[in-house]
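Asks: Make a model of this:
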Amino acid sequence: MAEDLHIAEGTKEEKYRLLLPQLKGLLQDETDWVANLANAAAALKETFGFFWVGFYRVVGDELVLGPFQGPLACTRIRKGRGVCGTAWAEGRTVLVPDVDAFPGHIACSSQSRSEVVVPLRKADGGVWGVLDIDSNRVADFDEVDVKYLEEIACLLTTYH
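Replies: Have a look, this model is predicted:
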């Protein structure tokens, strides 16, 4: 596949539906997981214009920053801390409409207003990382994002 995205006009769901097969085409022939995460972050940022899109990988008892698109980010996050650490510890997607209302939110950027974090799972169900997306608008994410970002997380794990 050429490294060009065809971005749909229309609803958020239409954009995700067009993005998914393009991501699959981009990832399927690449064996380097860092390259795949980098391209996935770029594709999500380019398609939706999110404030920050990136990945953290599990290293020991911390999440360590991986490929991302956006401003500088926190480098390490302990298990159970912030939205990312909570998603990892609980093994579930965490949707936060207003980060100021999330107890223990880690403010890597004061411009972040809402966030969604999706665990990336190994074949045995364990979490090997998280997909973290921030918006500079309150309540920018919803169940449509959760549904499709969880599909993208499964796709990324297939090619991890």
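Asks: Please make it C-alpha for all contacts and neighbour counts, starting now.
Replies: Will do.
Asks: ranges for the strands of this structure?
Replies: Assigned by DSSP state E, the chain shows strands spanning 52-59, 62-69, 76-78, 94-96, 114-121, 127-135.
Asks: Out of those strands, which one sits most buried?
Replies: Neighbour counts (mean count of other C-alpha atoms under 10 Å) averaged over each of those peak at strand 114-121, with a mean of 26.
Asks: what's next to that strand, contact-wise?
Replies: Applying C-alpha atoms under 8 Å, 6 or more residues apart in numbering, the contact partners of strand 114-121 are 83-84, 87-88, 91-99, 127-141, 146, 149-150, 153-154, 156-157.
Asks: what angle separates that strand from strand 52-59?
Replies: Strand 114-121 and strand 52-59 are oriented at 40 degrees to each other (axes from the mean of the first three to the mean of the last three C-alpha atoms, to 10 degrees).
Asks: chain center to strand 114-121, what's the gap?
Replies: 5 Å (C-alpha atoms, centre = their mean, to the nearest Å).
Asks: angle of it against strand 127-135?
Replies: Going by the same axes, to 10 degrees, strand 114-121 makes 160 degrees with strand 127-135.
Asks: right, and the strands of the chain - which one's nearest residue 39?
Replies: strand 62-69 (8.6 Å; C-alpha to C-alpha).
Asks: Residue 2 is nearest to which of the strands of the chain?
Replies: strand 62-69 (20.1 Å).
Asks: got the angle for the closest one vs strand 127-135?
Replies: 50 degrees.
Asks: For the comparison step, fold the sequence that follows:
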Amino acid sequence: MNDIKKIETADKGKFYNYLNLKLTGLICEEPDWLANLSNAAALLYLLLEDINWAGFYLYKNGELVLGPFQGKPACTHIALGKGVCGTAAQERKTQLVPDVHLFAGHIACDAASQSEIVVPIIHEEQLIGVLDIDAPIKERFDEKDAAGLQKFVDILSKYVKWSQIC
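Replies: So this is what the prediction gives:
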């Protein structure tokens, strides 16, 4: 675990290859979903530059409920269709928001957040939850981030035992 270090590169493809390789190493032999999501959130928070929150909301009883994360305390419950997370979950589509203040219905858990990306987690056609990452600068995320984080979620879907929480 001690070999996880930040890398200096402007090449997002190279960065996400590194991030996703480290994620696979962290979770591929661990059966516990909570440990895996906790380590995944910590890995994102450690390696992604210019972010102020990284974590998960899990779909339970018709809403999103706060899961493992790194950053300031966050909203505990989010209704489907509300805010960036609820929209991503309802539409089952990644939400790339360059300026959260322009997103109708944005839920401001941290006033410092300026941009956000939310990737839905879908396993066997079931909504599991979302990966949510906030940044204190506008336009922090782009399509390369969306692609790299989709791969991150795909790795989670491959190794996490979702049946333990669904």
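Asks: Now the TM-score, please.
Replies: The TM-score (TM-score structural alignment, normalised by the length of the first structure) is 0.95; 158 aligned residues with a C-alpha RMSD of 1.0 Å.
Asks: before we move on, the earlier item: could you export the strands of the first structure as JSON lines, including distance to residue 17 of the first structure?
Replies: Output for those, formatted as JSON lines (distance: least, C-alpha to C-alpha, whole Å):
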{"stretch": "strand 52-59", "distance to residue 17 of the first structure": "18"}
{"stretch": "strand 62-69", "distance to residue 17 of the first structure": "21"}
{"stretch": "strand 76-78", "distance to residue 17 of the first structure": "32"}
{"stretch": "strand 94-96", "distance to residue 17 of the first structure": "20"}
{"stretch": "strand 114-121", "distance to residue 17 of the first structure": "18"}
{"stretch": "strand 127-135", "distance to residue 17 of the first structure": "18"}
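Asks: And the ones you listed: which comes nearest residue 30 of the first structure?
Replies: Nearest of the strands of the first structure to residue 30 of the first structure, taken as C-alpha to C-alpha: strand 62-69 at 15.5 Å.
Asks: coming back round to it: between the strands of the first structure, which gets nearest to residue 29 of the first structure?
Replies: strand 62-69 (18.8 Å).
Asks: measure the residue positioned nearest the centre of the first structure to residue 8 of the first structure for me?
Replies: By C-alpha atoms, centre = their mean, the first structure has its centre lying nearest to residue 131, at 2.7 Å. According to C-alpha to C-alpha, to the nearest Å, residue 131 of the first structure and residue 8 of the first structure sit 22 Å apart.
Asks: do residue 134 of the first structure as well
Replies: Distance from residue 134 of the first structure to residue 8 of the first structure, by C-alpha to C-alpha: 21 Å.
Asks: Translate residue 153 of the first structure into the numbering of the second structure.
Replies: Counting by TM-score structural alignment, residue 153 of the first structure corresponds to residue 153 in the second structure.
Asks: Stretch 103-113 of the second structure spans what distance, first to last residue?
Replies: First residue to last in stretch 103-113 of the second structure (C-alpha to C-alpha) measures 12 Å.
Asks: Can you give the distance of it from its chain's centre?
Replies: 16 Å.
Asks: Now that stretch: buried residues?
Replies: 107, 110, 113 (16 or more other C-alpha atoms under 10 Å).
Asks: Leaving out chain neighbours, which residue sits closest to the last one?
Replies: If you skip the residues right next to it in sequence, residue 113 of the second structure has residue 136 as its closest partner in space, 4.5 Å away by C-alpha to C-alpha, 6 or more residues apart in numbering.
Asks: correct me, but residue 136 of the first structure touches residue 49?
Replies: No - assessed by C-alpha atoms under 8 Å, residue 136 of the first structure is found out of contact with residue 49, at 10.3 Å.
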